[in-house]
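Student: Predicted coordinates and the sequence they were generated for:
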Amino acid sequence: MHTRDRTPFAIIVIAALLATGYSVFPAWFSSTIVTVIAKALVVIGVVTLMRSGLVSFGQGLYYCIGGYVVGLGGQLLHVTDILALLSLAALTGLVAGSLLGLIMSRYREIFFAMFSLALAMILYGMLSRSQALGSTDGFNVASPTLLGAALTHDQANLAIYLTTCLVGALIAYASHRYFKSPLGYAGLAVAENEIRVEYLGFSPSRVLYCNYLVASVTASIGGAITALNYGHVGPDMAYWTQSGEFLFIALMGGAGNIMATFLGSAVFEAVRTYALEFAPDAWHLILGVVLILIVYFLPNGLWSLIRPARSIKRPTEEPCGRAS
């Protein structure tokens, strides 16, 4: 018996509540929500790759690309419109992912993980040594506009917030539909047995290539939103610790549902915020302990608290002497 899919409805309701709540949220909380959604979009890509048996330590590569597209778009191209910058970041991530994906889709297991990490660190090294791009300090992002209209500081914050809620909802829904598509299920099959996938008429490399493109675009959009939210970009966006943070969130939330990425991102930001406030010298230790507890007691992530994994009941065998 098939259960009704409530995820699209949940996405709409949560996005609407967040959008209407801006008027009552304090400024710091609204900024935190934007951060949570931005990182969740990157983690959607991490989870997409994990579903196909790949672990990426280099999503910071596209996260940084999206951020620098926003920064350079305003500085060099004089493009400051929020929607145009997000579109440009998505397009740049798609182009970069389509090129690098031709190579990455050929690797598996630890080789994929290390190769993705190496690419991100190459970008970090190039940016940190570029004096024109601010070296290790980075540079500020130009004041954003919307549909050609100049915005005050408060108006810009509102526009970024509402746009983030809308974009987050659209990507969450599109990713959910992708997971439910034949190509999405093929990714799960590739993680189990690539040879059987080939027998079914799918190309494992093509499936992984498509998943890599999804991860590239979502990470670039997440980086672009982060740059707009903070008004600054730097090479640390591509550093390995940033990529590790995304993997951390993916493990916390789990891969059972697209909403798990947003849950993991929200819990991560909450734990880090209060850990920094009450134990600024030991917040890394606190985060590590939290992850260990989650992995030990909830191996499927925090989402298993909301939607426990269903046990598969096997049919009982009939007694040997029973007549047919």
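Tutor: That came in fine, so what should we check first? Numbering: from 1, shown residues only.

Student: Only C-alpha atoms from now on, for both contacts and neighbour counts.
Tutor: Will do.

Student: got the residue ranges for the helices in the stretch 51-200 of the chain?
Tutor: Assigned by DSSP state H, counting those that start in this stretch, the helices in the stretch 51-200 of the chain fall at 60-75, 82-104, 109-128, 153-180, 182-192, 194-199.

Student: Those helices into JSON lines, with extra columns for distance to residue 5 and mean neighbour count?
Tutor: As requested, those are arranged in JSON lines below (distance: least, Cα to Cα, whole Å; neighbours: other Cα atoms under 10 Å):
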{"stretch": "helix 60-75", "distance to residue 5": "31", "mean neighbour count": "28"}
{"stretch": "helix 82-104", "distance to residue 5": "28", "mean neighbour count": "20"}
{"stretch": "helix 109-128", "distance to residue 5": "32", "mean neighbour count": "18"}
{"stretch": "helix 153-180", "distance to residue 5": "10", "mean neighbour count": "18"}
{"stretch": "helix 182-192", "distance to residue 5": "16", "mean neighbour count": "19"}
{"stretch": "helix 194-199", "distance to residue 5": "26", "mean neighbour count": "14"}
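
Student: which stretch among the ones you listed comes nearest residue 141?
Tutor: In terms of Cα to Cα, the element of the helices of the stretch 51-200 of the chain nearest to residue 141 is helix 60-75, at 4.8 Å.

Student: Need the contact partners of the closest one.
Tutor: Contacting residues not belonging to helix 60-75 are listed as 42, 79-80, 85-86, 88-90, 92-93, 119-121, 123, 139-142, 216-217, 219-228, 232-235, 237-240, 242-243 [Cα atoms under 8 Å, 6 or more residues apart in numbering].

Student: Repeat that for stretch 15-27.
Tutor: 30, 158, 161-162, 165-166, 169.

Student: How about that stretch, which residues are buried there?
Tutor: 15, 18-19, 22 (16 or more other Cα atoms under 10 Å).

Student: Residue 100: which of those is nearest?
Tutor: Within these, proximity to residue 100 (Cα to Cα) peaks at residue 15, which comes in at 33.0 Å.

Student: And the contacts of helix 60-75, which of them are buried?
Tutor: Applying 16+ other Cα under 10 Å to these, the neighbour count classes 42, 79-80, 85-86, 88-90, 92-93, 119-121, 123, 139-142, 216-217, 219-228, 232-235, 237-240, 242-243 as buried.

Student: try this one side by side with the last:
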Amino acid sequence: MRDGYKALLFLAAYGLAYILAPGAYLRYEVVYFGAVSLAVLGVTKLLDAGLVNFGYGMYVAAGAYAAGLLYKHLGVSDVAAGVALAAAAGAAFGYAVGKATARFRGIFYALLNLSVSMVLYGVLVKFYTVTGGSDGITIPTYLLFGFPAGTDAIAGLTAALAATGLYMRSRYLRSALYYNALGLRENELRMRALAVSPEAAVVKLTVFSAVFGSVSGALLAYLTNHVSPDLSFWSESSIMVIGGLAGGFISPMYGFLAGALVLRILDILASYYVYELVVGVGLMLIFALALARSYVGGARG
């Protein structure tokens, strides 16, 4: 009951923010925030287990291209169909990557995921006739359940999905999978002693995380009317990780929402300055915060 209550409060606050936002641009930003919060939620799920994925953008790209290819090759522009296909693609892709990376930890896990994401980036750029190459895919118009839709419809769907993500996060924090994630981060030997497979936990976490990222990608595709291979590039993934890490400092429950705000701010800054500079400074600030918190914790201990 309390989980649903939190989701309904968020839904009301999100709807109010969208309605009261002055001008089309700020309404667009509200929807963008809601869509990207799902990707940050996916990153956060992996960070719970101590898994840092610098290739996470590949899941967002998978969802976006599921929607884009559905339109480009089959002429289907219904948002509901695109989001459903994105979720399915994310689950399948996440399962495959999860199985391949389940035995790796630390820098090896991060680099292997980064490698997969860069292979996907190369494939998306190279096969122009299928993916549109570096130009990507444009989705000029779309429907929602068969009816013509615009930003308002995307806003409503995004609000519902973000509220669902919050509800699932609340339930997840009291689930066995969450404690398995903590076990992965803290003590895998104890997990094995309790007959819990760390590898199976990694696969489950990766699948759930990938679904969130892919749904986020599909929503962003319809909102921006464009799909680009840059979603799979390392710099995009790094900003998502920064968002997840920043949210982790704030709240296990609501941190992904704050992280989405951080992500969007960094994205806007990156459009004015050198992208790599913004990513580098963002990562250094996160490390500085982590170091400061460890000193504070040590002093209290």
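Tutor: Sure, I can see it. Everything quoted here is computed from the prediction, not taken from an experiment.

Student: just to revisit the earlier point, turn the helices of the stretch 51-200 of structure 1 into a markdown table, columns for distance to residue 309 of structure 1.
Tutor: Compiled in a markdown table, the helices of the stretch 51-200 of structure 1 are given as follows (distance: least, Cα to Cα, whole Å):
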| stretch | distance to residue 309 of structure 1 |
| --- | --- |
| helix 60-75 | 31 |
| helix 82-104 | 32 |
| helix 109-128 | 25 |
| helix 153-180 | 17 |
| helix 182-192 | 16 |
| helix 194-199 | 25 |
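
Student: quick one: which of those helices is nearest residue 261 of structure 1?
Tutor: Ranking the helices of the stretch 51-200 of structure 1 by distance to residue 261 of structure 1, with Cα to Cα as the measure, places helix 153-180 first at 9.4 Å.

Student: got the angle for that closest one vs helix 82-104?
Tutor: Between the axis of helix 153-180 of structure 1 and that of helix 82-104 there is an angle of 40 degrees, by axes from the mean of the first three to the mean of the last three Cα atoms, to 10 degrees.

Student: list the contacts for the aligned residue in structure 1 for residue 222 of structure 2?
Tutor: For residue 222 of structure 2, the equivalent position in structure 1 is taken to be residue 228, counting by TM-score structural alignment. For residue 228 of structure 1, the set of contacting residues under the criterion of Cα under 8 Å, 6+ apart consists of 70, 141, 144, 160.

Student: nearest residue to the counterpart of the second one in structure 2 other than its sequence neighbours?
Tutor: Residue pairing (TM-score structural alignment): residue 141 of structure 1 is matched to residue 139 of structure 2. Computed as Cα to Cα, 6 or more residues apart in numbering, the closest residue to residue 139 of structure 2 that is not its neighbour in sequence is residue 225, at 4.7 Å.

Student: isn't the one you found right up against residue 151?
Tutor: No. Residue 225 of structure 2 is not in contact with residue 151 according to Cα atoms under 8 Å; the separation is 10.6 Å.

Student: tell me the angle the host helix or strand of residue 265 of structure 1 makes with helix 153-180.
Tutor: With elements delineated by DSSP states H and E, residue 265 of structure 1 resides in helix 259-278, which encompasses its position. Angle, helix 259-278 of structure 1 to helix 153-180, by the same axes, to 10 degrees: 140 degrees.

Student: name the helices or strands packed onto the helix or strand just after helix 259-278 of structure 1?
Tutor: As assigned by DSSP H and E, the chain's next helix or strand after helix 259-278 of structure 1 is helix 283-297. Using 3 or more Cα pairs under 8 Å, 6 or more residues apart in numbering; DSSP states H and E as the contact test, the elements touching helix 283-297 of structure 1 are helix 240-253, helix 259-278.

Student: most neighbours per residue, which of those helices?
Tutor: Highest mean neighbour count of those: helix 240-253, a mean of 23 (counted as mean count of other Cα atoms under 10 Å).

Student: what range in structure 2 does that one sit on?
Tutor: Alignment of helix 240-253 of structure 1 against structure 2: residues 234-247, by TM-score structural alignment.

Student: Next, the mean deviation of the matching stretch compared to structure 1.
Tutor: After superposition onto structure 1, the mean distance of stretch 234-247 of structure 2 to its aligned counterpart is 1.0 Å, using mean Cα distance after the TM-score superposition for structure 1.

Student: how far out from the middle of the chain is that stretch?
Tutor: 9 Å (Cα atoms, centre = their mean, to the nearest Å).

Student: what do we get in structure 2 for residue 197 of structure 1?
Tutor: Residue 197 of structure 1 is assigned residue 191 in structure 2 as its aligned equivalent, the criterion being TM-score structural alignment.

Student: gap between the equivalent of residue 64 of structure 1 over in structure 2 and residue 28 of structure 2?
Tutor: Using TM-score structural alignment to pair residues, one finds that residue 64 of structure 1 aligns to residue 61 in structure 2. Summarising the geometry, the distance separating residue 61 of structure 2 from residue 28 of structure 2, computed by Cα to Cα, to the nearest Å, is 20 Å.

Student: cool, residue 172 of structure 2 as well?
Tutor: Here the distance between residue 172 of structure 2 and residue 28 of structure 2 works out to 30 Å (Cα to Cα).

Student: again with residue 79 of structure 2
Tutor: Residue 79 of structure 2 is 17 Å from residue 28 of structure 2, where distance means Cα to Cα.

Student: can you pull the contacts of residue 45 of structure 1?
Tutor: Counting by Cα under 8 Å, 6+ apart, residue 45 of structure 1 has contacts 211-212, 214-216, 218-219.

Student: Tell me the spacing between residue 227 of structure 2 and residue 64 of structure 2.
Tutor: Note on residue 227 of structure 2: its distance to residue 64 of structure 2, by Cα to Cα, is 6 Å.

Student: just to revisit the earlier point, take the contacts of residue 228 of structure 1 and write them to JSON lines, including distance to residue 207 of structure 1.
Tutor: Shown next, in JSON lines, are these (distance: Cα to Cα, whole Å):
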{"residue": "70", "distance to residue 207 of structure 1": "30"}
{"residue": "141", "distance to residue 207 of structure 1": "36"}
{"residue": "144", "distance to residue 207 of structure 1": "37"}
{"residue": "160", "distance to residue 207 of structure 1": "33"}
